[in-house]
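Student: Sequence and predicted structure, then a few things I'm wondering about:
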Amino acid sequence: MIKRLLFYVLSELYGLITSCRNALYDRNVFSSKHFNRPTTLVIGNLAVGGTGKSPFVAYLVQHWPFPERLGILSRGYGRKTKGFRMVESTSKASEVGDEPLAYKRQMPEITVAVCEKRVIGVEKLQNEVDTLFLDDAFQHRAIQGDLNLLCTTYDKPFFIDKMLPLGRLRESSEGVKRAQAIVVNRCPATMTDAKKSAFESYGLPVFYTRVRYGSPVGPALNEIKNWHLVAGIADPLPFFKQAKSLGDIINQESYEDHYAFQTADFQYWEYIAKQCQADTGILTTHKDFMRFQEHLADYPNLLNHLYYLPMQMEFVSEEAEFWTWMKQSLKR
């Protein structure tokens, strides 16, 4: 009871602070910079993570219909470096963050960079790209994007959530007013009219997407029937659920989002891998694999048994309508 009361007080305080900050930006007390070049698209969320933002960014880049030079700018959360850095396919997750590295390896032809100060990052990339996707920048009010796309999920929408630490919101649901569209990710096969009406009650265009998983990617051609699962992401439940369709689950371990695996963790998973038979593997997410990879040379058994599960986003319906809206919004 006392803990919940404390969380409630902290939640109210956090909400007051973020509301005051937003009010200062809205009244131009704090300045917000708009760039004529490049075109900037802000993709973000009101919650702290697990809203399907990363697959949506990858989808936009991979399906972009205009002949332009594209780039992704991220804060590079979890990296051990500071300042502006270009992301290369040979970079390490500890240098640039797991999500930017995953973007670069998935789309090596695209410019990917990290910078915690987004204004500086955009300035550095002005001559490199024509359209820049600002990953997880919805609360970065120092930049006024050309288009703000707000991601949420069908099962855990922002309008039923609470402020940190009582819930997962970084700011109140009033922040939706800064968006030009809502993208609802991880939708089920059947959506209720009542739930759709709730999303659409904000008077914004709403688009519904779902996740499609691929086959596990890893070192061996053997058919894997048994899995150890490991995930360090904000919402591992969809990953765990999908893994159950791939075989028998021996055990599953979850860590906090963007968890920096320690030596003891690698030693533990090396021990697990050493016990694995030919039909047994260790399965993780693509982002977690980025953090594992730079250490695998020191753990040969883990190297030979570690797989990741690729995923991509697709529209439930109205994909053509989304791109029509995008062209009109960007005046292309």
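Tutor: Done, it's in.
Student: Please make it C-alpha for all contacts and neighbour counts, starting now.
Tutor: Fine.
Student: So H258 sits against G78, correct?
Tutor: Yes. The pair H258 / G78 is scored as a contact, 6.2 Å apart, by CA atoms under 8 Å.
Student: Overlap in contacts, the two.
Tutor: Both H258 and G78 are contacted by D98, under the criterion CA atoms under 8 Å, 6 or more residues apart in numbering.
Student: For the nearest residue to R186 once chain neighbours are set aside, give me its contacts.
Tutor: In this structure, R186 finds its nearest non-sequential neighbour in R210, 4.4 Å apart by CA to CA, 6 or more residues apart in numbering. By CA under 8 Å, 6+ apart, R210 lies in contact with 185-188, 313-316.
Student: Likewise for A231?
Tutor: For A231, the contact set (CA under 8 Å, 6+ apart) comprises 253-255, 284-285, 288.
Student: Quick check: it vs G121, distance?
Tutor: 30 Å (CA to CA, to the nearest Å).
Student: cool, A273 as well?
Tutor: Separation of A273 from G121 (CA to CA): 40 Å.
Student: Please apply the same query to C20.
Tutor: Distance of C20 to G121, computed by CA to CA: 26 Å.
Student: following the longest helix anywhere in the chain, which helix or strand shows up next?
Tutor: Identified as the longest helix of the chain according to DSSP state H is helix 2-26. As assigned by DSSP states H and E, the chain's next helix or strand after helix 2-26 is strand 39-45.
Student: ok, residues contacting that following strand?
Tutor: Contact with strand 39-45 is made by 51, 53, 57, 130-139, 145-152, as judged by CA under 8 Å, 6+ apart.
Student: Which residues does stretch 135-150 contact?
Tutor: Residues outside stretch 135-150 that contact it (CA under 8 Å, 6+ apart) are 22, 25, 30-35, 39-46, 53-54, 57, 72-75, 118-119, 176, 178-183, 329-330.
Student: Buried ones among those?
Tutor: Buried residues within those, counting neighbours by 16 or more other CA atoms under 10 Å: 22, 39-46, 53-54, 57, 72-75, 118-119, 176, 179-183.
Student: could you list every residue that touches the residue nearest in space to the middle of the chain?
Tutor: The centroid of the chain falls nearest to S54 when counting by CA atoms, centre = their mean (3.4 Å). Residues near S54 by CA under 8 Å, 6+ apart: 99, 135.
Student: Pretty sure N301 sits against E270.
Tutor: Yes. N301 lies in contact with E270 (CA under 8 Å); the separation is 5.9 Å.
Student: Those two - which one has more neighbours?
Tutor: Shown here are N301 and E270; by other CA atoms under 10 Å, E270 has more neighbours (22 against 18).
Student: Is that one in a helix, a strand, or coil?
Tutor: Reduced to three states with DSSP: H, G, I helix; E, B strand; the rest coil, the structure at E270 is helix.
Student: Kindly provide the distance from the residue nearest to it when sequence neighbours are not counted to L24.
Tutor: Take E270 and drop its neighbours on the chain: the residue closest to it by CA to CA, 6+ apart is L302, 5.0 Å away. Remark: distance between L302 and L24 (CA to CA) = 50 Å.
Student: put this beside the first:
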Amino acid sequence: MKFIRLLLLPIVPIYFIVTWCRNKLYDLGMKKSKNYNFPIICVGNLSAGGTGKTPMVEYLIKLLNENYNLATLSRGYGRKTKGFVLASENSTANTLGDEPFQFYNKFKNSIRVSVDENRQRGILNLRALNNKPELIILDDAYQHRKVEAKLNILLTTYSNLYAKDIVLPTGNLREPREGAKRAQIIVVTKCPDNLSEEKKVSIIAELRPKDYQHVFFSSISYAKEVIGNSGVVALNNLKEFTLVTGIANAKPLVVFLKNSGLNFNHLEFSDHHNFSKKEIESIAKNNLIITTEKDYVRLIAEPTLSNKLFYLPIKIAIDRQIDFNNLVKAAIKC
């Protein structure tokens, strides 16, 4: 795969020019972004692949939902529907996409969850609802420049900083690195727990933030138990199991489980993988299956897996958490 991407290197300048020109048209006002008279937060990245957007959206929901009538709006990647869909008790991962369905399962009693590939239309539909949302969080919409957010939070992983990357198809960037200037907050995600202050300073120097930008560091915090239809099981009580992942980067999870001294084999699939009937039958042959929460919301609907499938909850820990929280709250009040 890496060799093929290297062969595509001649296309990189073309992709760079096209995306650079598109952004410049928005910057110059020749292409219009719609501004709104209520707060919108955009969570996104420059890179294709997992940078931790879902845990960040969940963090923001927990931070803000007590003070705002809140909604999330996602594209709904991988869903089998089109247009605007508002999550309801009849929703599934197929109608919403796995990540929005995860939001709905966790927060259905306190927020509205919606999907629409056209973010302007999605916002219009949300605001037309009775008891319309006062705040909307856009999930993975950093490149969706038709909407001007009040606050842009840009994520980049510790192991693959956008400052060290190039655009697709050889690199992983969806747009040139200078697109980072649109963010007010930059979060370096999936950092080691023992990241030193010296290393943080070094990373900030590599990112070269503007004067108006604030850089934070976050790490993944794993729960001490897994959860499933059959109940809750402590990690240290797990014997042998099969780990099933369909996410962009399963390495941090694999490392955590290995460092916990657990014995497992790993079935790794691509991000947002649509599991075939044959794959489900093969997975179901295992006695105990551990997966991510994102994969769980899709796989739990399979009758052959429902009593043997568990997920490991995660959350993010942000350094200078109070400063981060205050910046977010201040930005959406402006």
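Tutor: Okay, I see it. Please read these numbers as outputs of a predicted model, since none were measured by experiment.
Student: in what helix or strand does the residue nearest to the centre of the first structure lie?
Tutor: Assigned by DSSP H and E, S54 of the first structure belongs to helix 53-63.
Student: Just the buried positions in that helix, please.
Tutor: In helix 53-63 of the first structure, counting by 16+ other CA under 10 Å, buried: 53-58, 61.
Student: Identify the farthest-apart pair in the residues you listed.
Tutor: Using CA to CA, the two most remote members of the buried residues of helix 53-63 of the first structure are K53 and V61, lying 12.6 Å apart.
Student: Could I get the full set of helices for the stretch 101-250 of the first structure?
Tutor: Assigned by DSSP state H, counting those that start in this stretch, the helices in the stretch 101-250 of the first structure fall at 118-125, 193-200, 237-243.
Student: give me the stretch of the second structure that the last one matches.
Tutor: Spelled out, it's helix 237-243 of the first structure. The aligned range for helix 237-243 of the first structure in the second structure is 251-257, by TM-score structural alignment.
Student: one step back: neighbour count: L302 and L24 of the first structure, which is higher?
Tutor: Each of L302 of the first structure and L24 has its neighbours counted (other CA under 10 Å); L302 has more, 26 against 13.
Student: If you count contacts, what does the helix or strand hosting the more buried one end up packed against?
Tutor: Using DSSP H and E, L302 of the first structure falls within helix 300-305. Where contact means 3 or more CA pairs under 8 Å, 6 or more residues apart in numbering; DSSP states H and E, helix 300-305 of the first structure is packed against helix 263-275, strand 280-285.
Student: C-terminal to that helix, what's the next element?
Tutor: strand 306-309.
Student: Where in the second structure does that next one align, residue-wise?
Tutor: Going by TM-score structural alignment: strand 306-309 of the first structure matches residues 309-312.
Student: contacting residues around that stretch?
Tutor: Stretch 309-312 of the second structure has contacts (CA under 8 Å, 6+ apart) with 222-223, 225-229, 288-293, 296, 300.
Student: Show me which of these are buried.
Tutor: 225-228, 288-293, 296, 300.
Student: Export the residues you listed to TSV and append columns for distance to A93 of the second structure.
Tutor: Below are these laid out as TSV (distance: CA to CA, whole Å):
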residue	distance to A93 of the second structure
E225	24
V226	21
I227	18
G228	17
L288	22
I289	19
I290	19
T291	16
T292	14
E293	12
Y296	10
I300	10
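Student: Out of the residues you listed, which is nearest to N67 of the second structure?
Tutor: Among those, and counting by CA to CA, the member closest to N67 of the second structure is E293, at 26.6 Å.
Student: What is the equivalent residue in the first structure for that closest one?
Tutor: Aligned partner of E293 of the second structure by TM-score structural alignment: H286.
Student: Would you mind measuring from that match to Q267 of the first structure?
Tutor: Look at H286 of the first structure and Q267 of the first structure: by CA to CA, they are 20 Å apart.
Student: same check, this time on A260 of the first structure
Tutor: For A260 of the first structure, the distance to Q267 of the first structure equals 14 Å [CA to CA].
Student: ok so, going back, just the closest of the buried ones among the contacts of stretch 309-312 of the second structure to N237 of the second structure, please.
Tutor: Distances from N237 of the second structure to these, taken as CA to CA, are shortest for E225 (9.0 Å).
Student: Relative to V233 of the second structure, how far out is that closest one?
Tutor: Distance check for E225 of the second structure against V233 of the second structure: by CA to CA, it reads 5 Å.
Student: Straight-line length of stretch 69-77 of the second structure, end to end?
Tutor: Counting by CA to CA, you get 25 Å between the two ends of stretch 69-77 of the second structure.
Student: got the contact list for it?
Tutor: Counting contacts by CA under 8 Å, 6+ apart, the residues outside stretch 69-77 of the second structure that touch it are 61, 64, 96-100, 110-119, 122-123, 126, 132-141, 272.
Student: Same question for stretch 282-292 of the first structure.
Tutor: Applying CA under 8 Å, 6+ apart, the external contacts of stretch 282-292 of the first structure come out as 92-94, 98-99, 101-102, 216, 227-233, 239, 258, 260-261, 273, 302, 305-310.
Student: again with stretch 118-129 of the second structure
Tutor: Against stretch 118-129 of the second structure from outside (CA under 8 Å, 6+ apart): 34, 71, 73-75, 83-84, 114-116, 132-133, 136, 144, 146-147.
Student: redo that, cut-off 7 Å
Tutor: By CA atoms under 7 Å, 6 or more residues apart in numbering, the residues outside stretch 118-129 of the second structure that reach it are 84, 115-116, 132-133, 147.
Student: ok, A234 of the second structure to L267 of the second structure distance?
Tutor: Applying CA to CA to A234 of the second structure and L267 of the second structure gives a distance of 22 Å.
Student: wait, I meant V167 of the second structure
Tutor: V167 of the second structure sits 29 Å away from L267 of the second structure, taking CA to CA as the criterion.
Student: out of those two, which sits in the busier spot?
Tutor: Neighbours were counted for V167 of the second structure and for L267 using other CA under 10 Å; V167 has more, 24 against 12.
Student: Map the more buried one onto the first structure.
Tutor: By TM-score structural alignment, V167 of the second structure lines up with M163.
Student: Am I right that its match is in contact with S11?
Tutor: Yes. If you go by CA atoms under 7 Å, M163 of the first structure and S11 touch, sitting 5.3 Å apart.
Student: Quick check: the farthest pair among the contacts of stretch 309-312 of the second structure?
Tutor: Largest separation among the contacts of stretch 309-312 of the second structure by CA to CA: Y222 and I300, giving 20.5 Å.
Student: Which residue in the second structure aligns with S172 of the first structure?
Tutor: Under the alignment by TM-score structural alignment, S172 of the first structure pairs with P176 in the second structure.
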